[in-house]
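Chemist: Take this sequence and fold it.
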Amino acid sequence: MIGESAGPRTVGELGEFALIDRINAGRSQVAAVLLGPGDDGALVAAPDGRFVVTTDMLVQGRHFRLDWSSPRDIGRKAIAQNAADVVAMGAAPTAFVVALGCPADTPLELVDGLADGLWAEAGRVGASVAGGDLVRSRDLIVSVTAFGDLGGRAPITRSGARVGDTVAVAGRLGWSAAGLAVLAAGADRERYADVVAAHRVPRPPYAAVLDAQVSRPHALTDVSDGLLADLGHIAAASSVRIDLDATALRDSRLEAIGAALGTDAAQWILAGGEEHAFAACWRTTAELPGGWRPIGQVCAGQGVTVDGATPSGARGWESFHGGDSANRDAPL
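Modeler: Below is the predicted model of the structure:
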């Protein structure tokens, strides 16, 4: 329109440092971030002299598609998958550092949406974005490093499961994989809006772990690569076998969607990931805090079984075995 201000519309037009200022404008740091963006590095408190640290990356075309997920969705997912790893160690997230790679012609509104999503999910878990980096790249890449505070407690690792423990989960299983299947099949997104939303934005039940620190589990993991794969890590680290109860894993909503799409919903539940539910081994079923439900037992032996038998089909996500699981948006 005549008279309209012709301001910058892309990352390249605005420039790196102005973009950094734009991303950080109006943001407030939590108390754990003693010094945020603006210097050579951030300063994050480590109250008991230690911190949990983890990092993960999202790559366009491999982990997300912009025609399936909004920039805000992608930002939230990038934080959630890292926050879940911190919480799965028994720690409370305190700060995130984000590295963003994008083409020079990336619209500023895309970066705005991404930043809003990053901050929204960081705030949901009581943390903030302490800093990061920007770089020009061919595709959109979001890499997050997360820090967490153990509060003087020992970390909860994968190696503590004991024979006789109850295996339980907090959160939903298979919904993200079902949402991906709906998108990939071109099915009615409105009809299946609940699972599509679960795929676009994971909702890890952080409080189910952080509020259960009095009765801590023996072993804990988040379900990012699929239930069989992630419980397999606990079984291997603890030198035990985990036997799952197929009945306890059934989900009537997923079974209905699976029937409509001609897919076995059990595969979504066993091999899907990315909801970042939590799976843990507790001493007894009676110890389970609110938000947890039993799905199996820890037994002598090795590996993961379902009703005593080795399950067939997909086993879960593995980055360099593309196509082995349905818990990522699309292979290249």
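Chemist: only C-alpha atoms for contact and neighbour calcs from this point on.
Modeler: Fine.
Chemist: The stretch 201-332 of the chain: strands as residue ranges?
Modeler: Using DSSP state E, counting those that start in this stretch, the strands of the stretch 201-332 of the chain run over 219-223, 241-244, 277-282, 293-299, 303-306.
Chemist: Please identify which of the ones you listed is closest to Phe64.
Modeler: The minimum distance between Phe64 and the strands of the stretch 201-332 of the chain falls on strand 219-223, with 18.1 Å, by Cα to Cα.
Chemist: who does the closest one touch, helix- and strand-wise?
Modeler: Counting contacts by 3 or more Cα pairs under 8 Å, 6 or more residues apart in numbering; DSSP states H and E, strand 219-223 packs against helix 71-87, helix 227-238, strand 277-282.
Chemist: Could I get the buried residue list for the longest one?
Modeler: When you say that, I think you mean helix 71-87. Buried residues in helix 71-87, counted by 16 or more other Cα atoms under 10 Å: 71-87.
Chemist: Figure out which of the helices and strands packed on strand 219-223 is closest to Val306.
Modeler: It's helix 227-238; of those, that one is closest to Val306 (Cα to Cα) at 9.5 Å.
Chemist: Centre of the chain to the closest one, how far?
Modeler: How far helix 227-238 lies from its chain's middle: 17 Å, per Cα atoms, centre = their mean, to the nearest Å.
Chemist: What residues of that helix count as buried?
Modeler: Neighbour-count burial for helix 227-238 flags Leu227, Leu228, Ala229, Asp230, Leu231, Gly232, His233, Ile234, Ala235, Ala236, Ser238 (criterion: 16+ other Cα under 10 Å).
Chemist: sorry, back to before: got a markdown table for the strands of the stretch 201-332 of the chain, with mean neighbour count and distance to Val30 too?
Modeler: Output for these, formatted as a markdown table (neighbours: other Cα atoms under 10 Å; distance: least, Cα to Cα, whole Å):
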| stretch | mean neighbour count | distance to Val30 |
| --- | --- | --- |
| strand 219-223 | 29 | 25 |
| strand 241-244 | 27 | 39 |
| strand 277-282 | 28 | 25 |
| strand 293-299 | 21 | 33 |
| strand 303-306 | 21 | 41 |
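Chemist: Any chance of TSV for the ones you listed, columns distance to Ala256?
Modeler: Below are those laid out as TSV (distance: least, Cα to Cα, whole Å):
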stretch	distance to Ala256
strand 219-223	23
strand 241-244	22
strand 277-282	21
strand 293-299	21
strand 303-306	22
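Chemist: of all those strands, which lies closest to Thr263?
Modeler: Using Cα to Cα, the strands of the stretch 201-332 of the chain put strand 303-306 closest to Thr263, at 19.0 Å.
Chemist: And this one, please, so the two structures can be compared:
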Amino acid sequence: MGPDSSYDAETVAQVGEFGLIDRVTSGRDHSAGTLLGPGDDAAVLAAPDGRVVAATDVLVEQVHFRFDWSTPRQVGRKAVAVNLSDIAAMGAVPTGLLVGLGCSPETPAEVIDELAAGMWEEAQQVGIGLVGGDMVSAQAVTISVTALGDLRGRVPVTRAGARSGDVLAVAGRLGWAAAGLAVLGRGFRSPVAVVGAHRVPEPPYAAGPAAAAAGATSMIDISDGLLADLGHIAAASGVGVDVRTDQLPVPQRLSEVASALGADARHWVLTGGEDQALAATFPPGAELPEGWTAVGAVDEGAGVTVDGREYEGGSGWEHWRR
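Modeler: Okay, here's the model as predicted:
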């Protein structure tokens, strides 16, 4: 299902590629690190650190978003947020965004205006902008965002540094987007808090660099679910990771929604994706930065356990799995 019919009749085919690019980019403010913005063959960004952190995500209509569940502006914000959280997970600070957009010729031009507005809104939360990209014809609205970042002299925090004895901690919301998806899947539009969490995640952007500065040994953003993404840290680091449910917060609001739907709020927290929270490991005795909560530990085993046992409820989202 495409965008609703409340938009103006003018389509992207009528506006044209270059007219559409102008509508997306003109009159926008860029950060001081953008030396040359949109309008040439490529953008030029400053790289004070001498290294560039880069991450790309692709969002496809009816797979990652639905216009009957989210507005184009909300989809635009989400498309940027899922990429900026990857930059934060490396301990880096965002510097710019490249955007590729595919849509059908019949797509209302106002939909693209709103997508772009949402992208700019989210980007400006961290003081950056859209510095370039491309637009093509496609059957479904497809958004590809590449986020760039700067490490500011720090070593990148990868998935491979966790060691036995480390403390496992998380920052940001867990389970809220999954709860929102469950609510929308039942045909409801409230509670607004959980539905809004599915529509627009709220990554803890500052928590990534803060964790790096505090000596985090490994870090990852939680896009597919806490257990699924911790599995990447466990595999890359050659360790076991145990989540302790007595330390894992389950907000009262999620418990209330789960009760109403006959679901399990703790399952949402453990396996729900798209909140774009962060998980990291810290050396024993390290002081956790503000916003981080200890939820488990690293040991000499392998894989991910919950309270010392294998979790039987599944781990999270995986493409192509049926």
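Chemist: For the two chains, what TM-score is obtained?
Modeler: Once superposed, the chains reach a TM-score of 0.95 (TM-score structural alignment, normalised by the length of the second structure), with 314 aligned residues with a Cα RMSD of 1.3 Å.
Chemist: residues contacting the most centrally placed residue in the second structure?
Modeler: Central residue of the second structure (Cα atoms, centre = their mean): Val82, 2.3 Å from the mean position. For Val82 of the second structure, the contact set (Cα atoms under 8 Å, 6 or more residues apart in numbering) comprises Asp57, Pro201, Pro203, Ser223, Glu274, Gln276.
Chemist: cool, Gln60 of the first structure as well?
Modeler: Leu66, Asp139, Leu140, Ile141.
Chemist: Filter those residues down to the buried ones, PyMOL style.
Modeler: The PyMOL selection below is limited to those of those classed as buried (16+ other Cα under 10 Å):
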select buried, resi 140+141
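Chemist: In strands only, show me the contacts of Gln60 of the first structure.
Modeler: Cross-referencing the contacts of Gln60 of the first structure against strands under DSSP state E gives Ile141.
Chemist: My guess is Pro110 of the second structure contacts Leu20. True?
Modeler: Careful, residue 110 of the second structure is Glu; it's not Pro. No. Here Glu110 of the second structure lies out of contact with Leu20, judged by Cα atoms under 8 Å, at a distance of 9.9 Å.
Chemist: Okay, the counterpart of Val82 of the second structure in the first structure and Ala177 of the first structure: tell me how far apart.
Modeler: If you follow Val82 of the second structure across to the first structure using TM-score structural alignment, you land on Gln81. Distance of Gln81 of the first structure to Ala177 of the first structure, computed by Cα to Cα, to the nearest Å: 15 Å.
Chemist: Trace Pro107 of the first structure over to the second structure, please.
Modeler: Pro107 of the first structure maps onto Pro108 in the second structure, by TM-score structural alignment.
Chemist: how many neighbours does the closest residue in space to its match that isn't next to it in sequence have?
Modeler: In this structure, Pro108 of the second structure finds its nearest non-sequential neighbour in Thr11, 4.2 Å apart by Cα to Cα, 6 or more residues apart in numbering. By the criterion of other Cα atoms under 10 Å, Thr11 of the second structure has 19 neighbours.
Chemist: before we move on, what about the one 4 residues further on?
Modeler: The local packing count at Val15 of the second structure equals 15, with neighbours defined by other Cα under 10 Å.
Chemist: Could you double-check that it lies in contact with Pro108?
Modeler: No. The criterion here is Cα under 8 Å, and Val15 of the second structure misses it with Pro108 at 9.6 Å.
Chemist: Give me the secondary structure label for His198 of the second structure.
Modeler: With DSSP: H, G, I helix; E, B strand; the rest coil as the basis, His198 of the second structure sits in helix.
Chemist: tally of neighbours for the closest residue to it other than its chain neighbours?
Modeler: What sits nearest to His198 of the second structure in space, not counting adjacent residues and going by Cα to Cα, 6+ apart, is Ala177, at 4.0 Å. Counted with other Cα under 10 Å, residues neighbouring Ala177 of the second structure total 27.
Chemist: How about the contacts made by Ala177 of the second structure?
Modeler: Contacts for Ala177 of the second structure (Cα under 8 Å, 6+ apart) come out as Val194, Val195, Gly196, Ala197, His198, Arg199, Pro201, Gly272, Gly273, Glu274, Asp275.
Chemist: neighbour-wise, which of those leads?
Modeler: The most neighbours of any of the contacts of Ala177 of the second structure, using other Cα under 10 Å, belong to Asp275, which has 31 neighbours.
Chemist: Just confirm that residue contacts Ile222, I think it does.
Modeler: Yes. Using Cα under 8 Å, Asp275 of the second structure is in contact with Ile222, at 6.8 Å.
Chemist: ok so, going back, now check the residue nearest to Pro108 of the second structure against the first structure: what is it aligned to?
Modeler: Using TM-score structural alignment, Thr11 of the second structure pairs with Thr10 in the first structure.
Chemist: and that match, what does it touch?
Modeler: Applying Cα under 8 Å, 6+ apart, we find Thr10 of the first structure in contact with Ala104, Asp105, Thr106, Pro107, Leu108.
Chemist: Selection in PyMOL covering whichever of those residues are buried, please.
Modeler: The PyMOL command for the buried members of the contacts of Thr10 of the first structure (criterion: 16+ other Cα under 10 Å) is given here:
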select buried, resi 104+106+107+108
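Chemist: What's the end-to-end length of stretch 166-180 of the second structure?
Modeler: By Cα to Cα, the extent of stretch 166-180 of the second structure from end to end equals 32 Å.
Chemist: Now do the strands in the stretch 51-200 of the second structure.
Modeler: 53-60, 93-103, 130-137, 142-150, 167-171.
Chemist: any idea which of these is most buried?
Modeler: strand 167-171 (a mean of 25; mean count of other Cα atoms under 10 Å).
Chemist: Output the contacting helices and strands for that strand.
Modeler: strand 277-282, strand 292-299.
Chemist: Output these in a markdown table, with distance to Thr217 of the second structure appended to each entry.
Modeler: Shown next, in a markdown table, are those (distance: least, Cα to Cα, whole Å):
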| stretch | distance to Thr217 of the second structure |
| --- | --- |
| strand 277-282 | 6 |
| strand 292-299 | 11 |
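Chemist: wait, which of those strands is closest to His30 of the second structure?
Modeler: With Cα to Cα as the criterion, His30 of the second structure lies closest to strand 277-282 of those, at 26.4 Å.
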